[in-house]
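Engineer: just the structure for this:
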Amino acid sequence: MKDLKYLMSYSIAVTAFIGILAGGPFVYLTLIYTFVFIPILESNTKEYLNEYSDDEKKSRNLDPFFDFLLYLNIPIVYGIFFVSLNTLLNTDSAYEIIGIILSASIVMATNGINVGHELGHRKSLFSRTCSKLLYLPCQYMHFFIEHNYGHHINVATPDDPATAKYKQNLYSFWISSVIKTYLSAWRIQLKLLRVSKQSFISLKNDMIFYTLFQISFLIFIYLNYGLIITIYSVLMSVVSFLFLETINYVEHYGLLRKIKSNGKYERVKPHHSWNSNHTIGRITLYELTRHSDHHFKSSKKYQILESIEDSPQLPYGYPTSILISFFPPLWFRIMNPLVEQHMNYSN
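Structural biologist: I've put the predicted structure just below:
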């Protein structure tokens, strides 16, 4: 019964459905819930470490309940996406349009890209296909390649687009990460083609298919909803992947791996990612906040991720940390001393 707590992962989507359908000021319900209610609730909720025995891990790994929770996000994300487009089609108020776009975008990031990220680490073709389906409305399918074949290898190094540099503000990071992530995905794809001795025009060139799928998706929206709604859908996509990049910013800010005597980077360890045990953010984001353990063993499913003792800890949960990151001076004041403590930058 205690695992029913993960049903809370749908709570952001529920607020979006209610807010978008109710209209008026309610279109901002998702923002208030995510960045006001959850932070307040987290600050008054005890943190749990959730350590599992080997038998418990085996049992949880095989329990289909946890996978079902992930797959259910596909109709939820697409449902909210198209409900938003239909509502925008009949909405003239600027403040309502902004609220709908922001609400839908948050769901596309938390229940879309975030869940796609979890499924993208699975080995089955079905899971990986579902992962890409969740990236599609966000126009971020290339993330599948860069994240799995780039980020997890280069994390906490200058070669990783998703690792924010020490004293780099969020807005600078958005630009560098979005551009470099896309370019990195192409470099990785071309390398994979060379290794497998495939030509650029090949069924093995996933980046071409991702591009075609995303363009086709936009054409479908244009033919059914018109130009203005297509522009709104693009804005929803942009906000959703900027939300993802903000999470990346929080997860890896300022942390670097050391270079060994042979010129190679040390292996990825738990102290190369920021961890958070704040309960509400954990269960709402399918344990994404246990990011240190995720990078240490990326094959672990979300339901068995644990808190590792020597991992650097965020002082606040993800929703609060994301909110703080929008204000660079405040972010630097809170986080720079913690980075210096872990990385000895002060010396």
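
Engineer: CA atoms for contacts and neighbours, from now on please.
Structural biologist: Fine.

Engineer: show me what contacts the closest residue to residue 283 other than its chain neighbours?
Structural biologist: Closest residue in space to residue 283, ignoring its immediate chain neighbours: residue 6 at 5.4 Å, by C-alpha to C-alpha, 6 or more residues apart in numbering. Contacts of residue 6 were listed using C-alpha atoms under 8 Å, 6 or more residues apart in numbering, and they are 69, 283, 284, 286.

Engineer: at 10 Å instead, please
Structural biologist: Neighbouring residues of residue 6 by C-alpha atoms under 10 Å, 6 or more residues apart in numbering: 66, 69, 280, 282, 283, 284, 285, 286, 287, 303.

Engineer: which of those lies closest to residue 177?
Structural biologist: residue 285 (21.5 Å; C-alpha to C-alpha).

Engineer: and the gap between the closest one and residue 302?
Structural biologist: Distance of residue 285 to residue 302, given as C-alpha to C-alpha, to the nearest Å: 10 Å.

Engineer: the more surrounded of the two?
Structural biologist: residue 302 (25 against 20; other C-alpha atoms under 10 Å).

Engineer: in what helix or strand does the closest residue to residue 7 other than its chain neighbours lie?
Structural biologist: When the adjacent residues along the chain are set aside, residue 7 lies closest to residue 69, with 7.6 Å between them (C-alpha to C-alpha, 6+ apart). Residue 69 belongs to helix 64-71 when assigned by DSSP states H and E.

Engineer: to check against the first, give me the structure of this:
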Amino acid sequence: MSAPTEGIVAESGERDSAALERWRDRKRYLWLLSLIPSAATFIAWGLVSATGWGGFWWAGIVIVFVLIPLIDVLLGDDGQNPPDEFIEELENDKFYRWCTYLYIPLQYAGLLAAVYLWASGTLSVVESLGLATTVGVTAGIGINTAHELGHKKEENERWLSRIVLAQTFYGHFFIEHNRGHHVRVATPEDPASSRFGESFYRFWPRTVRGSLTSAWEIEKARFGRLGTSHWTLKNDVLNAWLMSVALFGSILIGLQALSFAGLLDGYSIWNVLPYLVVQAVFGFTLLEAVNYLEHYGLRRKTLPSGRYERCTPEHSWNSDRICTNVLLYHLQRHSDHHANPTRRYQTLRSMEGAPQLPAGYATMIVVALVPPLWRKIMDKRVLAHYNGDITQANIDPSKREKVLAKFAESAPATKV
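Structural biologist: Got it, this is the predicted structure:
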């Protein structure tokens, strides 16, 4: 009686093995599309040159906040997780690494092209601002590239991460994110975790200030443990900022030299400096908009020991829309990222138990910019996530009484 069963099991195992052998990453060559944001300046320049219409200098905003959400709707969810048997193979495939490495030269080529256009004085103020936001889109999504590289163990990738961050003067993100956010995620102490009832406009100054302060305190504590002063270029916050100073200083000195040589008639530092600031602020604002929606209202429980429970899939908002997955290196599979921070983007998986956003990250950023719409869409999802007990959420302290009064009727009767 056992022989036929063994035969069926063997046949089934052979089919499973054959299926695994045939498995391929269907997004393998789609990952090259992740380079589109790095070329946003050249896309805008090409459209302006082809049509003569200066409105195309704002192309970066259209790409991120109009085209990507539309494509997300049309293409729907990704739905493909790599089998465990292929994780190691995918991790070691250098093709995926080059998809991130190539972002960097394109990002900086776009910045230099924009600097030339600003310095030439041929653009109007509105056109220059549009170009600054387009460059900021490249820089902001570049921070996500830096995020991918900065989590890796290879020192060269960690340095590439710092280089990417120099454009937005946000090099301290490398410290705070890895050694701060990943420790305190989904707790009231984390400046990068948004709170229930907190609008993006309240979150932005708190997270910008808090992230900078956190990074500085982390480095200060590190040097304190070593018994040395943190006022040293070995301080990763200081050397990151120095890279930005060197970058912007080199650009301005180079432009001044070209002006003296007669190659930039009418050049003024004020043709360039304001827009360098705009692109940097726009870039790190794009990062913080993503931070805002990744952990909104989610909170880890406090254990009897006073420590927080371990971060689990339920502490990050996820989405699996395929277009944004490709352009953001699977950042939307955020629960797996927190569970496995050093895992490379191509192997991140959608995880059971992870709360899901109703749309992709790009779409939800637009929603977050309209607080009443955000609250209408997201507050009920946070409430449902905690089975009606809003006291379990990470609530904005300034809104706590109002929130509890509003949602008290939804709380389970057994809760105090």
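
Engineer: can you show me the strands along the stretch 201-347 of the first structure?
Structural biologist: Counting by DSSP state E, counting those that start in this stretch, one finds no strands in the stretch 201-347 of the first structure.

Engineer: ok, back up a step: for the helix or strand that the helix holding residue 69 of the first structure is followed by, buried residues please.
Structural biologist: Remark: after helix 64-71 of the first structure, the chain's next helix or strand is helix 73-89, criterion DSSP H and E. Neighbour-count burial for helix 73-89 of the first structure flags 73, 74, 76, 77, 78, 80, 81, 83, 84, 85, 87, 88 (criterion: 16 or more other C-alpha atoms under 10 Å).

Engineer: counterpart of the last one over in the second structure?
Structural biologist: Meaning residue 88 of the first structure. In the second structure, the residue matched to residue 88 of the first structure (TM-score structural alignment) is residue 118.

Engineer: gap between its match and residue 45 of the second structure?
Structural biologist: Residue 118 of the second structure sits 12 Å away from residue 45 of the second structure, going by C-alpha to C-alpha.

Engineer: list residues touching both of those two?
Structural biologist: Residues touching both residue 118 of the second structure and residue 45 (C-alpha under 10 Å, 6+ apart): residue 131.

Engineer: which part of the second structure matches the helix holding residue 69 of the first structure?
Structural biologist: Here helix 64-71 of the first structure aligns to the second structure at residues 94-101, judged by TM-score structural alignment.

Engineer: how many residues are close by the aligned residue in the first structure for residue 269 of the second structure?
Structural biologist: Alignment note (TM-score structural alignment): residue 269 of the second structure maps to residue 227 of the first structure. Using other C-alpha under 10 Å, residue 227 of the first structure is surrounded by 14 other residues.

Engineer: which ones are touching residue 227 of the first structure?
Structural biologist: 218, 219, 221, 233 are the contacts of residue 227 of the first structure under C-alpha under 10 Å, 6+ apart.

Engineer: for the residues you listed, pick the one with the most neighbours.
Structural biologist: Using other C-alpha under 10 Å as the neighbour criterion, residue 233 leads those with 26 neighbours.

Engineer: distance check, the residue nearest to it when sequence neighbours are not counted against residue 294 of the first structure.
Structural biologist: The shortest distance from residue 233 of the first structure to any non-neighbouring residue, by C-alpha to C-alpha, 6+ apart, is to residue 85 (7.3 Å). Distance of residue 85 of the first structure to residue 294 of the first structure, computed by C-alpha to C-alpha: 35 Å.
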